[in-house]
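# Structure here, sequence nowhere to be found:
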């Protein structure tokens, strides 16, 4: 069994993908993927790098090679150099997925077909995805979350809707034009989507998000634009797949809260480091496994994520989590995005204000932070910026931030 055989079982006339007004059925995807597979030299095993601009181009090549001697790896067009695997390609691998964490340097992990496919029924049930789903998704399939979402939708015979421009008004229009009933976007894109909605859309029933924090202010914003939605935030990693999730109705004032484990997943915390026991991990990883994320279990039983171990700084003998400060900033109504870095021995917070709060003095944010953080956790300064540098998955890359004049 492979992903091409999976979608071959879906009725050929059903719509699989709408990209920039082009409609592709399951039948057309199978036909085009079959043509690539039959024309390719599949005898010699190895990696097959996929560098295509369109989602459709990425998808049909992935489907053509997955399950053959060639192991497909979709790379972002922003990737300046191809990652080198740390080990030989396993014989059971059906794909390679990339993760860059916060360093911007891609790493490659290999997965079996079963490591994702066997979990699709569980995740689709939790996310509210079924054969009638029509999900808006944006971005390259080089982002592991997007690739997983497309394949999970196709396991149900559902439809994905996407637009190539980074232009949220066009996303909202596509949702109306093609009768979307769900959305999968990272939080920073979700905020842009909701703010550019010209009118409320009552047809959106499910919103799925991950990779960044999501707060109650964001939930209120989404509820205004899409009043009938249920939002689910998940925590996961390319190496581990899905780890925990939380519904909007369960969220509290702390954006670090990422809920309870998915069924079949066990979470352990030792010395504030999160380890995960999961059968859905990438090949070659031990179990339990840690990707270096720090966190704790709260009194409510929920998992709270404090970010990567290398994002915890030792300042004057105290260990300070940059993610903790970022979460405190993100909980403020004025803030859209935040990233904290260590510069010259002190913490600097880079902040993107939401459009309604432009012109807010930085000292007002600092005064609010004093109510949420210990004195030694406060950043020395807050710098406003129009946007944060991000990797291909949409995660901020703090190492690319440079000092600027404070505001």
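Thanks, I have the structure now. It should be emphasised that the depicted structure is a prediction, and the values quoted were computed from it without experimental measurement.
# Please make it C-alpha for all contacts and neighbour counts, starting now.
Fine.
# how much space between the residue lying closest to residue 240 once chain neighbours are set aside and residue 250?
Excluding its sequence neighbours, the residue lying closest to residue 240 (C-alpha to C-alpha, 6 or more residues apart in numbering) is residue 281, at 4.3 Å. The gap separating residue 281 from residue 250 is 27 Å, by C-alpha to C-alpha, to the nearest Å.
# so where do the strands sit in the stretch 151-300 of the chain?
159-162, 182-184, 206-210, 230-237, 241-247, 257-261, 266-270, 273-277, 293-297 (DSSP state E, counting those that start in this stretch).
# Could you dump those strands into a markdown table with distance to residue 369 and mean neighbour count added?
Output for the strands of the stretch 151-300 of the chain, formatted as a markdown table (distance: least, C-alpha to C-alpha, whole Å; neighbours: other C-alpha atoms under 10 Å):
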| stretch | distance to residue 369 | mean neighbour count |
| --- | --- | --- |
| strand 159-162 | 38 | 24 |
| strand 182-184 | 31 | 24 |
| strand 206-210 | 25 | 22 |
| strand 230-237 | 24 | 22 |
| strand 241-247 | 25 | 21 |
| strand 257-261 | 18 | 24 |
| strand 266-270 | 27 | 15 |
| strand 273-277 | 25 | 21 |
| strand 293-297 | 20 | 20 |
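# Show me the one of the ones you listed that comes nearest residue 363.
With C-alpha to C-alpha as the measure, strand 257-261 is the member of the strands of the stretch 151-300 of the chain nearest residue 363 (26.7 Å).
# Counting by contacts, list what that closest one packs against.
strand 230-237, strand 241-247, strand 303-308 (3 or more C-alpha pairs under 8 Å, 6 or more residues apart in numbering; DSSP states H and E).
# For the residue nearest to residue 240, which residues are in contact?
Shown in contact with residue 281 (C-alpha atoms under 8 Å, 6 or more residues apart in numbering): 111, 115, 239-241.
# another one to put next to it:
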């Protein structure tokens, strides 16, 4: 079983139902199978069992090519558009069989033409898989060349009934999400809607007012966005628009501060807000119903049904049967935390998100949360710095409210942050650069030009 087979099943049940919307382009389930089959016919040189990196221009082409490769018996691995020179290293270090590229084409009259499909093989031999893997995902948040982690069909689809009940995803769901499918949160959410026979709405553009039109036009009732994008949407539409028809919002990957929650609740007055904690290796781990802006942001709630957590030497360990192939359970992604008397997970930060400054251990996640709770600050990112003389330090990047002077924000930080946590340097930026997954691109922040 794979996700192309799942698409076939949905086509048999409701071929004319709206499945996938990208801006002003609509696909029924039958339309999308037609697009997928066309791409299957256009790819040459692929063999069953090949592990293939996939790079495509648009959300529709990403998904269609992903399903087409499964139809051909290959294992697709969606690549980030911003990988650039890393593409070759990913293929060779992970012993992949090649790269499929799908490029959107336009005719001389400006109308969209048939996509251009190419396959460049590496001529590396296929590697055996101990599990019935059908796709690969790229590791995130690590240094060096991203590693490919493989998944069976059941490792995601087997958990859909559980997560979909909690996220209120079903046949009547019209879900809005945004960003590359190379971000596993997007892929998982989309495939869960395919599993239920619902509808996905998305956009190729990073324009919140365009998103708002889509939300209204298609009566979106469920949203999956990471906090960074939720903040952008709430700020763009503050005092201008709300979406009372949205019943569920689920989000993760970053903690939610009180100002964020307040803005989101105003934007989505009737939505149940669910904050989840998960990992690319392990699916969803815990979730919390957010019913107040003033809840502790580090409280990540209770484990999902069938998932158990424990703490060993300060690290979070997870026991679940839904995970990437080849990992030993219980597994830790090296996040720190604790479990309170109610059985809720209290997040302590990632092991790499600490700085030892003059013998004092600083939690960068805690510092970011404190900064974002201060008036006048929209976003804050804390990054470690190194000085040959002084050792480790902290630089924070701040997006301030436009009508507040920088000097006032600096003064607010001096009075609002304990002396032991005071950053060594404060840098103001107009906006946080985002990577292809929609997360803050810390490398671009570090390499910025003054």
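Perfect, thanks for sending it. These numbers come from a predicted model, not from an experiment.
# Just give me the match in structure 2 for residue 318 of structure 1.
Matched by TM-score structural alignment, residue 318 of structure 1 corresponds to residue 360 in structure 2.
# and that match, how many neighbours?
11 (other C-alpha atoms under 10 Å).
# how close does it get to residue 354 of structure 2?
Distance from residue 360 of structure 2 to residue 354 of structure 2, by C-alpha to C-alpha: 10 Å.
# Likewise for residue 287 of structure 2?
25 Å.
# same check, this time on residue 415 of structure 2
Distance from residue 415 of structure 2 to residue 354 of structure 2, by C-alpha to C-alpha: 22 Å.
# And those two? Which one has more around it.
Counted by other C-alpha under 10 Å, residue 415 of structure 2 and residue 354 do not tie: residue 354 has more neighbours, with 18 against 12.
# Might you report the residue contacts of the residue nearest to that one when sequence neighbours are not counted?
In space, and not counting its chain neighbours, residue 354 of structure 2 is closest to residue 363: 4.8 Å by C-alpha to C-alpha, 6+ apart. Residues counted as contacts of residue 363 of structure 2 (C-alpha under 8 Å, 6+ apart) are 349, 353-355.
# now, among those residues, which is nearest to residue 34 of structure 2?
Nearest member of the contacts of residue 363 of structure 2 to residue 34 of structure 2, counting by C-alpha to C-alpha, is residue 349, at 45.3 Å.
# Which residues are in contact with that closest one?
Counted by C-alpha under 8 Å, 6+ apart, residue 349 of structure 2 has contacts 335-337, 363-366.
# And the helices in structure 2?
3-13, 29-42, 59-71, 86-93, 153-157, 160-167, 184-196, 208-217, 227-237, 258-267, 364-372, 406-416, 442-446 (DSSP state H).
# Reformat those into a markdown table and put distance to residue 400 of structure 2 next to each item.
Converted to a markdown table, these look like this (distance: least, C-alpha to C-alpha, whole Å):
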| stretch | distance to residue 400 of structure 2 |
| --- | --- |
| helix 3-13 | 44 |
| helix 29-42 | 43 |
| helix 59-71 | 32 |
| helix 86-93 | 34 |
| helix 153-157 | 39 |
| helix 160-167 | 33 |
| helix 184-196 | 28 |
| helix 208-217 | 19 |
| helix 227-237 | 12 |
| helix 258-267 | 13 |
| helix 364-372 | 10 |
| helix 406-416 | 7 |
| helix 442-446 | 16 |
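# closest one to residue 128 of structure 2 among the ones you listed?
Nearest to residue 128 of structure 2, of the helices of structure 2 and by C-alpha to C-alpha, is helix 86-93 at 15.6 Å.
# so residue 438 of structure 2 touches residue 228, yeah?
Yes - between residue 438 of structure 2 and residue 228 a contact is recorded at 7.3 Å, counting by C-alpha atoms under 8 Å.
# Would you mind telling me which of those two has the busier surroundings?
Taking other C-alpha under 10 Å, residue 438 of structure 2 and residue 228 do not tie; residue 228 has more neighbours (21 against 18).
# Trace the more buried one over to structure 1, please.
So, by TM-score structural alignment, residue 228 of structure 2 is matched to residue 188.
# How about residue 21 of structure 2?
Counting by TM-score structural alignment, residue 21 of structure 2 lines up with residue 18 in structure 1.
# which non-adjacent residue is nearest that match?
residue 161 (4.8 Å).
# and the equivalent of the one you found over in structure 2, what is it in contact with?
With TM-score structural alignment as the criterion, residue 161 of structure 1 lines up with residue 201 in structure 2. Applying C-alpha under 8 Å, 6+ apart to residue 201 of structure 2 gives the contacts 20-23, 174-177, 214, 218, 220.
# now structure 1: which of these match?
Checking the contacts of residue 201 of structure 2 against structure 1 (both residues aligned by TM-score structural alignment, their matches' C-alpha atoms under 8 Å), the contacts still present are 20-22, 174-177, 214, 218, 220.
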